[in-house]
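*Asks:* 3D model of this:
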Amino acid sequence: MSVECTADREPLVSIIVPVYNSERYLPTLLDSLLSQTYHNLEVICINDGSKDSSLQILNDRSSQDARVVVVDKENSGAAATRNVGLDRATGEFLCFVDSDDYVMPTAIERLVGIAVEHYADAVIFDMDNFDDATGETSPTNAVVKEFVPSRTVFQLKDIPNFYKRIVGFTVNKLYRSSYLKEMHLRFPQLGAHEDMPFTYVALSAARTLYYLDETLYYYRRSREGSLSDGTNDDYRFMVNALESFRLELVHYDLWDACKRDFINYALHMCHWKYTVLSRRYRWAFGGDCRRNIFKQFDITDYDQSYFYDSDDYSFFMRAAYPSLSYRIASSGMYFVQKAVRAFE
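*Replies:* Alright, predicted model coming up:
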């Protein structure tokens, strides 16, 4: 049964905001949320043991606007903090916002209207980067537009290589709360890449999805004291997130429907991780892929026809069979030569 959205019946929206040492940015973020053209909000701000004046700012705003709900707790990281917000959320819809970002004033109104009209379990929307140092904005490419239909309902099965086409950001989705509560879905506490399992499992379980190709959110870059981690060169966090993602798909009986997309995504993430690792870590990662990681995620069980992206498959061939790839590359086969160049 659809929820009606009229002037006198606005469904409650829970906005979950994890906060850590954000005193410089919190006023801007809170202004952007409390000035939304959509008014029936609860802004659940969870202070994750901040050492600056963030908690005082939150308490001051809460005393001025009852829609601001403040939860104070010891530091435990972004995943645990968002889970506290999920436990406290009472809205018919929910979304996540980071404490150093800001949201367009019509964002919630647009998203709820779409979710109600199309009875979408999740609405995906565009977000741009905002460079804190220069003030310039740039696209995040959170959605690969040529593969994802805009302004119409769809499901995961409608988009081959789904997980590569829609980036697993936490903050550019609005969810219908009821189906997430039925699942009791939570962020795994992994230390990094914790958005991945939650976001993709939530989208995989959604009966209907909708993509609104409008920029409604600005993600602040180059900020001091952010919740971002320093784990870029430790690929184990990514591997653990992929394993958590797979286990959740199995747990929620989504594996059969999502298996091919997951295996392709696991290969893509290995390829991506190799490109962003510093040179000193690449050799170890390539060897670990060959010995363990490709087998762990069933990548070695399939031939080239199973994979959507030739670049990702070329990476797999070079990493899994380095000696063979070298001999084939010497004979002039283009797809392996391309992979060899990626490893140089």
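*Asks:* only C-alpha atoms from now on, for both contacts and neighbour counts.
*Replies:* OK.
*Asks:* the residue nearest in space to the middle of the chain: what secondary structure?
*Replies:* Compute the mean C-alpha point of the chain, and by CA atoms, centre = their mean the closest residue is residue 169, 2.2 Å away. Classification of residue 169 by DSSP: H, G, I helix; E, B strand; the rest coil places it in coil.
*Asks:* again with residue 175
*Replies:* strand.
*Asks:* what of residue 18?
*Replies:* Reduced to three states by three-state DSSP, residue 18 is strand.
*Asks:* for the closest residue in space to it that isn't next to it in sequence, helix, strand, or coil?
*Replies:* The shortest distance from residue 18 to any non-neighbouring residue, by CA to CA, 6 or more residues apart in numbering, is to residue 46 (5.0 Å). The three-state label given to residue 46 by three-state DSSP is strand.
*Asks:* what residues does residue 46 make contact with?
*Replies:* Neighbouring residues of residue 46 by CA atoms under 8 Å, 6 or more residues apart in numbering: 16, 17, 18, 19, 70, 71, 72, 73, 81, 82, 84, 85.
*Asks:* mind running it again at 7 Å?
*Replies:* For residue 46, the contact set (CA atoms under 7 Å, 6 or more residues apart in numbering) comprises 17, 18, 19, 70, 71, 72, 81, 85.
*Asks:* state the distance from it to residue 238.
*Replies:* 26 Å (CA to CA, to the nearest Å).
*Asks:* equivalent analysis for residue 212, please.
*Replies:* In terms of CA to CA, residue 212 sits 29 Å off from residue 238.
*Asks:* please apply the same query to residue 299.
*Replies:* Taken as CA to CA, the span from residue 299 to residue 238 is 16 Å.
*Asks:* now do residue 183
*Replies:* For residue 183, the distance to residue 238 - CA to CA - is 24 Å.
*Asks:* which one's more surrounded, these two?
*Replies:* residue 238 (22 against 12; other CA atoms under 10 Å).
*Asks:* second input sequence below; structure requested for side-by-side comparison:
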Amino acid sequence: MGVGQLFRTDFVREKGYLFQEQRTSNDLLFVFSAITDAKRITILDEILVHQRRDVSSSLSVTREKSWDCFYYALIVLREHLQRMGSFERFERDYIDYALHFSLWNINSIKGFAYEKLYNKLKSEWFKDWALSGLMPNALNLKVSISNTAI
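*Replies:* Next up, the predicted model:
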């Protein structure tokens, strides 16, 4: 997520943005806070960085060890949006992203971590994000994880 963005140093210092101290998804709060707090965003049509992919030691391919970090990142982001008074403005975006990121996470891990994540999403986290009340009517889709409807 953070690889595709470039931020002005004075903006980051002024706002006091920091990365979360957790193993994975630690850039989510930084990036989304900066984007939602920005008064303007400039898009450059230039390649400024190259990202390595499929590195076996990468944290992104060993997320079974930190299967719940994305949840804590999303919770802190919601708290930031509420504190800044912008949650209502971004609520739908937040819910859409929470659902998308949840499904991406569960579809990209295996084993015991998959089971733990599946159970947490179904029994607690979708309710916490108010997703269970939105599905399938407001989102107008059928959410399924490995062919098992939630």
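*Asks:* got a TM-score for the pair?
*Replies:* Once superposed, the chains reach a TM-score of 0.80 (TM-score structural alignment, normalised by the length of the second structure), with 148 aligned residues with a CA RMSD of 2.7 Å.
*Asks:* elements contacting the longest helix belonging to the second structure?
*Replies:* Ranked by residue count and defined by DSSP state H, the top helix of the second structure is helix 87-106. Contact partners of helix 87-106 of the second structure among helices and strands, from 3 or more CA pairs under 7 Å, 6 or more residues apart in numbering; DSSP states H and E: helix 69-83, helix 111-120.
*Asks:* what packs against the longest one?
*Replies:* In terms of contact count using 3+ CA pairs under 7 Å, 6+ apart, helix 69-83 of the second structure is assigned the packing partners helix 28-37, helix 87-106.
*Asks:* point out the most buried one among those.
*Replies:* Among these, helix 28-37 has the highest mean neighbour count (mean count of other CA atoms under 10 Å), at a mean of 18.
*Asks:* residue 276 is in contact with residue 282 of the first structure, correct?
*Replies:* No: using CA atoms under 7 Å, residue 282 of the first structure makes no contact with residue 276, being 9.0 Å away.
*Asks:* who's more crowded, the two?
*Replies:* residue 282 (18 against 12).
*Asks:* got the contact list for the residue mapped onto the more buried one from the second structure?
*Replies:* Matched by TM-score structural alignment, residue 282 of the first structure corresponds to residue 114 in the second structure. By CA under 7 Å, 6+ apart, the contact list for residue 114 of the second structure reads residue 106.
*Asks:* please tell me how far residue 114 of the second structure sits from residue 14 of the second structure.
*Replies:* Distance from residue 114 of the second structure to residue 14 of the second structure, by CA to CA: 39 Å.
*Asks:* again, but for residue 83 of the second structure
*Replies:* 17 Å.
*Asks:* of the contacts of residue 46 of the first structure - the most surrounded one?
*Replies:* Of all the contacts of residue 46 of the first structure, residue 19 has the most neighbours under the rule other CA under 10 Å, reaching 29 neighbours.
*Asks:* for the nearest residue to that one once chain neighbours are set aside, give its distance to residue 117 of the first structure.
*Replies:* Leaving aside its sequence neighbours, residue 19 of the first structure sits nearest to residue 47 (CA to CA, 6+ apart; 4.8 Å). Separation of residue 47 of the first structure from residue 117 of the first structure (CA to CA): 34 Å.
*Asks:* neighbour-wise, which of these two wins?
*Replies:* Set side by side, residue 47 of the first structure and residue 117 show more neighbours around residue 47, with 23 against 13, by other CA under 10 Å.
*Asks:* which ones are touching the more buried one?
*Replies:* Counted by CA under 7 Å, 6+ apart, residue 47 of the first structure has contacts 18, 19, 20, 55, 71, 72, 73.
*Asks:* counterpart of residue 266 of the first structure in the second structure?
*Replies:* Checking TM-score structural alignment: residue 266 of the first structure goes with residue 98.
*Asks:* go on, residue 251 of the first structure?
*Replies:* So residue 251 of the first structure corresponds to residue 83, using TM-score structural alignment.
*Asks:* what number of residues lie near that match?
*Replies:* Residue 83 of the second structure, neighbours per other CA under 10 Å, totals 10.
*Asks:* ditto for residue 217 of the first structure
*Replies:* Residue 217 of the first structure: 21 neighbours (other CA under 10 Å).
*Asks:* so for the longest strand along the first structure, what gets flagged as buried?
*Replies:* In the first structure, with assignment by DSSP state E, the single longest strand is strand 209-221. Neighbour counts over strand 209-221 of the first structure (16 or more other CA atoms under 10 Å) mark 209, 210, 211, 212, 213, 216, 217, 218, 219, 220, 221 as buried.
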